[in-house]
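Student: my questions concern the predicted model and sequence given below.
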Amino acid sequence: MTVSHPTEIKSQEGFLREQRTWEGSAAALVAVTGETRWEAMLLPRGALEASPTPRSGGQRAMLGVAPVIVALLLLGCAPEAAHGLDSKSVSAFVQNVVYSNRIAIFSKSYCPYSLRAKRVFNELSEKPFVVELDLRDDGPEIQNILLDLVGRHTVPQVFVNGQHIGGSDDTVKALANGKLRKLLGKNQ
């Protein structure tokens, strides 16, 4: 059973609040905080020796609930902490799609302009890698990454061999002027 006991200690720096956690007969110092908001210091288990203070049944029950409350608070913070990681992984996903596929289209399944861009490659007997943003939970984040990458928030966004072609009109124009066939290595 884990027992926590806060105490105040007078030191040269002023009064410090110390939190000790006991498991069995060995004490581990969990954190030391003071007037200057020191960062938590973690010491190895058993670094301090102490005997746990006897607790009544009600106090023991409350102490058993504390770890559950802390765990729930940490879980509540997890999505916010992971948000930064998510945006990095979404950016990495976009870069991976663009540079790992011969043809990549960021699209929305219901968008007529996206359908027109996909039709262009179908007519060329090409199979693009298509990311349907409306069918993904991270679709809005991907669209924001595309805005940073190409300066456009609209779909479709077409890439051939890592080169940004543009939207639907740009893709049709690139087909008409031969640029698309050249990028794909196809003879006219």
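Tutor: Cool, the structure landed.
Student: use CA for all of it now, contacts and neighbours both
Tutor: Fine.
Student: center of this structure - which residue?
Tutor: Taking CA atoms, centre = their mean, the centroid of the chain lies closest to D86, which sits 1.9 Å from it.
Student: can you tell me how far that one is from I145?
Tutor: Using CA to CA, to the nearest Å, D86 is found at 12 Å from I145.
Student: second structure for comparison follows:
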Amino acid sequence: MATIEIYTSPLCGYCHAAKRLLASKDASYTETDVSRDAAQKQAMMKRAGGRHTVPQIFIDGTHVGGYDELSALDRSGKLDPMLAS
């Protein structure tokens, strides 16, 4: 199973949607709340090429983007193979 990391904040609807999508795939993930930790937010932004919104999702160390990109991968049939790696 792939290693999934997701940077989130508690009040983010897109974060909750991304976690629901991953849960529907029985995919486990590590979640990092960046809402109250400036150092974690800076680390996320560095890894995500300057993107500062949440969620930011990484699969096996590769940045896939936010919920919109995750959902697009699912619709195109590309997410399941990534999760199975």
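Tutor: Received, thanks. All of these numbers come straight from a predicted model, not from anything done at the bench.
Student: how many neighbours does Y110 of structure 1 have?
Tutor: 10 (other CA atoms under 10 Å).
Student: trace it over to structure 2, please.
Tutor: Using TM-score structural alignment, the partner of Y110 of structure 1 in structure 2 is L11.
Student: tell me if the residue nearest to the centre of structure 1 really is in a helix.
Tutor: Yes - assessed by DSSP: H, G, I helix; E, B strand; the rest coil, D86 of structure 1 belongs to a helix.
Student: show me where structure 2 has its helices.
Tutor: 13-24, 38-47, 67-75, 79-84 (DSSP state H).
Student: the third one corresponds to what range in structure 1?
Tutor: With TM-score structural alignment applied, helix 67-75 of structure 2 matches the range 168-176 in structure 1.
Student: tell me roughly how far the matching stretch lies from structure 2 on average.
Tutor: Once the two models are superposed, stretch 168-176 of structure 1 sits on average 0.8 Å from its counterpart in structure 2 (mean CA distance after the TM-score superposition for structure 1).
Student: what sits up against that stretch?
Tutor: For stretch 168-176 of structure 1, contacts defined as CA atoms under 8 Å, 6 or more residues apart in numbering pick out Y113, S114, R116, A117, V120, P156, Q157, V158, I165, L180, R181.
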